[in-house]
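Participant: Provided below are the primary sequence and the corresponding predicted coordinates.
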Amino acid sequence: MRPRLFVALGDSLTEGVGDPVGDGWRGWAALLAAGLGPAQAPVEFRNLAVSGAQTYDVLERQLPAALAARPDVASVVVGVNDTLRRTFDIRAVAERLDRVYAALTGQGAVLLTACLPDPGTMLGLPGVLARPLARRQRAVNTVVHALSGRYGAVHLHAAEGDWVADRGMWSADRLHPGERGHRQLALRFHGLLVEAGVAVGPAPGARAELPAPSRSASLWWLATAGTGWVARRCTDLLPQLGVLAVVEVRHRVWGTGVRLDLAASRAVGVALGGLVVADAAADASAGAADVA
């Protein structure tokens, strides 16, 4: 009998960026894996997450490998990178996540999901730039909430709370959790899995082995690696983000900012409604085939 298998899908957050161990990354998923099974029957862990991944990458590249492995537990935490692209489309995000969740749970895997803080707030961007990104992340979180309920996922509400404002939880880049933050995510997931009867091993330790990054470390990251990160986003996102900022300012001046929130909510409703219609059409088609 093979050991239980935990497969993690997603982007740099799940890859473990911000929690260095040796020459690589560890991260919340690896910390969680150690506490899923008893010491005498440890859980096998495979991390398929890749830095920079979007929902498209998870669907087209990571999901086939995950399905081939037939995991007992699978985590899918992704979406922030979608919000940082000029091609952001909440309907496409919803369709991709729906297909990923359906495929994994269809094999009987316990599905783990999470909603996340918006990157504009974490980076401390000016309001006219942060608000459009926050609106996008809220849309992604709403979709993840809805689909998590639909597929019975173990869902972690990580978009808000004390941990978001605690600077010691975050790495020097202010976008990824540091070791303490990764441990916090692992602990919270472990608690939910214990309640669900899935995790039977010891909880991950909360005490960090490394000190939280200093302010000078954050400034050094911005001056070195951070410069490249910003430059890559500039060529893709900033031209559109500039347009979004102009629209944001115009609506604030007119006192009609609520229209932007309503438009985003309608877009989410259309995206989720489209999934319901597609499922109904598929069921009808299958029923017709059975009759034939």
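Facilitator: Received it, and whenever you're ready, just let me know what you need. A quick note: this is a predicted structure, and the numbers were derived from the prediction, not measured.
Participant: alpha carbons only for contacts and neighbour counts from here, please
Facilitator: Will do.
Participant: how many neighbours does L193 have?
Facilitator: Neighbour count for L193, taken as other C-alpha atoms under 10 Å: 20.
Participant: any idea how far stretch 8-22 is from the middle of the chain?
Facilitator: 12 Å (C-alpha atoms, centre = their mean, to the nearest Å).
Participant: in that stretch, what counts as buried?
Facilitator: For stretch 8-22, a neighbour-count test (16 or more other C-alpha atoms under 10 Å) marks A8, L9, G10, D11, S12, L13, T14, E15, G16, V17, G18, D19 as buried.
Participant: tell me which residues are up against that stretch.
Facilitator: 25-29, 45-55, 58, 62-63, 66, 74-78, 81, 170-172, 176-179, 182 (C-alpha atoms under 8 Å, 6 or more residues apart in numbering).
Participant: go again using 7 Å as the cut-off
Facilitator: Here stretch 8-22 makes contact (C-alpha atoms under 7 Å, 6 or more residues apart in numbering) with 25-29, 46-53, 58, 62, 74-78, 171, 176-179, 182.
Participant: show me the residues you listed that map onto helices.
Facilitator: Using DSSP state H, the subset of these located in helices is W28, A29, E179, H182.
Participant: list the contacts of the first one.
Facilitator: Put plainly, it is W28. Contacts of W28 by C-alpha under 7 Å, 6+ apart are T14, G16, H182, R183, L185, A186.
Participant: what strand or helix carries the nearest residue to G35 once chain neighbours are set aside?
Facilitator: Using C-alpha to C-alpha, 6 or more residues apart in numbering and skipping residues adjacent in sequence, the residue nearest G35 is G201, 4.4 Å away. For G201, there is no enclosing helix or strand under DSSP states H and E.
Participant: count of neighbours near G201?
Facilitator: Applying other C-alpha under 10 Å, we find 20 residues neighbouring G201.
Participant: what's the answer for the one 4 residues further on, then?
Facilitator: Residue neighbour count, defined by other C-alpha under 10 Å, stands at 15 for G205.
Participant: ok, now the one 5 residues further on?
Facilitator: Residue neighbour count, defined by other C-alpha under 10 Å, stands at 11 for L210.
Participant: identify the residue spatially nearest to it, adjacent ones excluded.
Facilitator: According to C-alpha to C-alpha, 6+ apart, the nearest residue to L210 is E179 (7.2 Å).
Participant: wait, V7 sits on R46?
Facilitator: Yes: judged on C-alpha atoms under 7 Å, V7 makes contact with R46 at a distance of 4.9 Å.
Participant: settle it for me: which of these two has more neighbours?
Facilitator: V7 (26 against 18).
Participant: where's the more buried one, which helix or strand?
Facilitator: Using DSSP H and E, V7 falls in strand 5-10.
Participant: ok, now W163?
Facilitator: Applying DSSP H and E as the criterion places W163 in helix 162-165.
Participant: and the comparison structure, right after this:
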Amino acid sequence: MTVDSLGARTDVSPGPGTPVGSVRFAVLGDSFSEGVGDRVAGAWRGWAPLLAEGLSADGLSAVGLSSAGPAAGARQTVLLNLAVGGALSRDVDEDQRPRAVAFRPHLASVVVGVNDTLRRTFDIGLLAHRLDRVLTDLDAAGAVLLTACLPDPGRMLGLPPPLARPLARRQRSVNAVVHALSDRYDTVHLHLADDTWTEDRALWSADRLHPGERGHRAVAAGFHRLLAARGLAHGPSPAPEPAQPPPTRAETLLWLATAGTGWVLRRSRDLLPQLLLLAGAELRHWADGTGTEPLDARADAALAAALTATMGR
């Protein structure tokens, strides 16, 4: 792979409709990368456009939103955000991957998995296989890959232990797979599952599951720092302070009572029966004195099998 001084690959042709000489950034994933929690002018923005603005010194052009190419001799970052709220690893693999590869990106972020943990069909082996295929194809296309591990949703929502533990177990498995694949493909990896991230409520939006503007800015700045260390970010780092006022308590309560309730109901139809079964298993093991060890062991075995099948180890 040939990379010029601005991190733009020079050994491929531009994607369709892309200004010549631009740095192409494809974003794959779910609502985290769609920008939910950071609303600007009635639409979601999020960390990806904030990061894209700092990748090159000549700004950002969004595919489908701007037809103006960069000036002669300039470099723009052209952003293709394919992320969709609610997306599963299957959606990223089957729908987003082909479009991202066709875009021929210089950079590609892949952050997905939390929604998988919220489904009764959760299968760590399938998730690992799908993520590996997505990263394999983007790597083969010459893209520098960006990945991140995320906190478990049960912890963020403050669920009681019998409900939170199954989700935590699943998210730990997802993060372990992401870490292994990040090592395999030498990705630019941002660790967002530690206490520094999860305990700072100022980073989170009203729903307690998505970053707010401050959080999205922190994600963008984190990726920018890592990319700059590799010589792949040449514009200014995203400003840490929000440009928009934080939601008021009334706005937060309104969201929780309207959109938030709808989100919970949509997820509950699929997740709640399974989560109650998992919680029942937790309580039974505590009642018979075995605690969480059998359930932890089962999850560890499934993770080990997934890593062996995917990584050959």
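Facilitator: Sure, I can see it. Everything numeric here is computed off the predicted structure, so don't read it as measured data.
Participant: counterpart of the residue nearest to G35 of the first structure in the second structure?
Facilitator: With the correspondence set by TM-score structural alignment, G201 of the first structure lines up against G235 in the second structure.
Participant: and if you look at R150 of the first structure?
Facilitator: Checking TM-score structural alignment: R150 of the first structure goes with R184.
Participant: same deal with R4 of the first structure?
Facilitator: Match for R4 of the first structure (TM-score structural alignment): V23.
Participant: quick check: closest non-adjacent residue to that match.
Facilitator: Closest to V23 of the second structure by C-alpha to C-alpha, 6+ apart is T77, at 4.5 Å.
Participant: now for that neighbour: which residues touch it?
Facilitator: By C-alpha under 7 Å, 6+ apart, the contact set of T77 of the second structure is S22, V23, R24, F25, A52, L55, S56, G59, L60, S61.
Participant: doesn't V78 make contact with the third one?
Facilitator: Spelled out, it's R24 of the second structure. Yes: between R24 of the second structure and V78 there is a contact at 4.9 Å, judged by C-alpha under 7 Å.
Participant: quick one: R138 of the first structure from V7 of the first structure, how far?
Facilitator: 26 Å (C-alpha to C-alpha, to the nearest Å).
Participant: returning to what we had before: where does the helix holding W163 of the first structure end up in the second structure?
Facilitator: So helix 162-165 of the first structure sits over residues 196-199 in the second structure, by TM-score structural alignment.
Participant: report the buried residues of the matching stretch.
Facilitator: Buried-residue list, stretch 196-199 of the second structure, by 16+ other C-alpha under 10 Å: W197, T198.
Participant: next one: stretch 298-313 of the second structure
Facilitator: A299, D300, A302, L303, A304, A305, A306, L307, T310.
Participant: confirm that the fifth one sits in a helix.
Facilitator: Just to be clear, that refers to A304 of the second structure. Yes: checked against DSSP: H, G, I helix; E, B strand; the rest coil, A304 of the second structure lies within a helix.
Participant: trace it over to the first structure, please.
Facilitator: With TM-score structural alignment as the criterion, A304 of the second structure pairs with G269.
Participant: quick one on the thing from earlier: show me which of R24 and V78 of the second structure is the more surrounded one.
Facilitator: R24 (29 against 26).
Participant: against R104 of the second structure, how distant is that one?
Facilitator: Relative to R104 of the second structure, and taking C-alpha to C-alpha, R24 of the second structure is found at 7 Å.
Participant: then A250 of the second structure?
Facilitator: 44 Å.
Participant: the more surrounded of these two?
Facilitator: Legend: neighbour count by other C-alpha under 10 Å for A250 of the second structure and R104, higher for R104 (23 against 9).
Participant: out of the buried residues of stretch 298-313 of the second structure, who's nearest L272 of the second structure?
Facilitator: Of all these, L272 of the second structure sits closest to A299, with 19.6 Å by C-alpha to C-alpha.
Participant: helix, strand, or coil at the nearest residue to that closest one once chain neighbours are set aside?
Facilitator: Spatial nearest neighbour of A299 of the second structure, excluding adjacent residues (C-alpha to C-alpha, 6+ apart): R169 at 7.0 Å. Under three-state DSSP, the three-state class of R169 of the second structure is helix.
Participant: tally of neighbours for the aligned partner of A130 of the first structure in the second structure?
Facilitator: By TM-score structural alignment, A130 of the first structure lines up with A164 in the second structure. Applying other C-alpha under 10 Å, we find 20 residues neighbouring A164 of the second structure.
Participant: quick one: the strands in the second structure?
Facilitator: Taking DSSP state E as the criterion, the second structure carries its strands at 23-29, 39-40, 43-44, 60-62, 77-81, 107-111, 144-149, 188-191.
Participant: can I get those strands in CSV with distance to R284 of the second structure?
Facilitator: Formatted as CSV, those follow (distance: least, C-alpha to C-alpha, whole Å):
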stretch, distance to R284 of the second structure
strand 23-29, 36
strand 39-40, 43
strand 43-44, 43
strand 60-62, 52
strand 77-81, 44
strand 107-111, 34
strand 144-149, 31
strand 188-191, 34
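Participant: now T290 of the second structure: how far from A297 of the second structure?
Facilitator: 12 Å.
Participant: joint contacts of these two?
Facilitator: With C-alpha under 7 Å, 6+ apart as the test, T290 of the second structure and A297 reach no residue in common.
Participant: separation between F223 of the second structure and H191 of the second structure?
Facilitator: 10 Å.
Participant: more crowded one of the two?
Facilitator: Legend: neighbour count by other C-alpha under 10 Å for F223 of the second structure and H191, higher for F223 (25 against 16).
Participant: quick one: stretch 215-222 of the second structure to the first structure mean distance?
Facilitator: On superposition with the first structure, the mean distance recorded for stretch 215-222 of the second structure (mean C-alpha distance after the TM-score superposition for the first structure) is 0.3 Å.
Participant: H106 of the second structure matches what in the first structure?
Facilitator: By TM-score structural alignment, H106 of the second structure lines up with D72.
Participant: leaving aside the residues next to it on the chain, what's closest to that match?
Facilitator: In space, not counting the residues next to it along the chain, D72 of the first structure is nearest to A109; the distance is 4.6 Å by C-alpha to C-alpha, 6+ apart.
Participant: give me the neighbour count for that neighbour.
Facilitator: By other C-alpha under 10 Å, neighbour count at A109 of the first structure equals 21.
Participant: tell me which residues touch the aligned residue in the second structure for it, please.
Facilitator: Using TM-score structural alignment, the partner of A109 of the first structure in the second structure is A143. Counting by C-alpha under 7 Å, 6+ apart, A143 of the second structure touches P105, H106, L107, A108.
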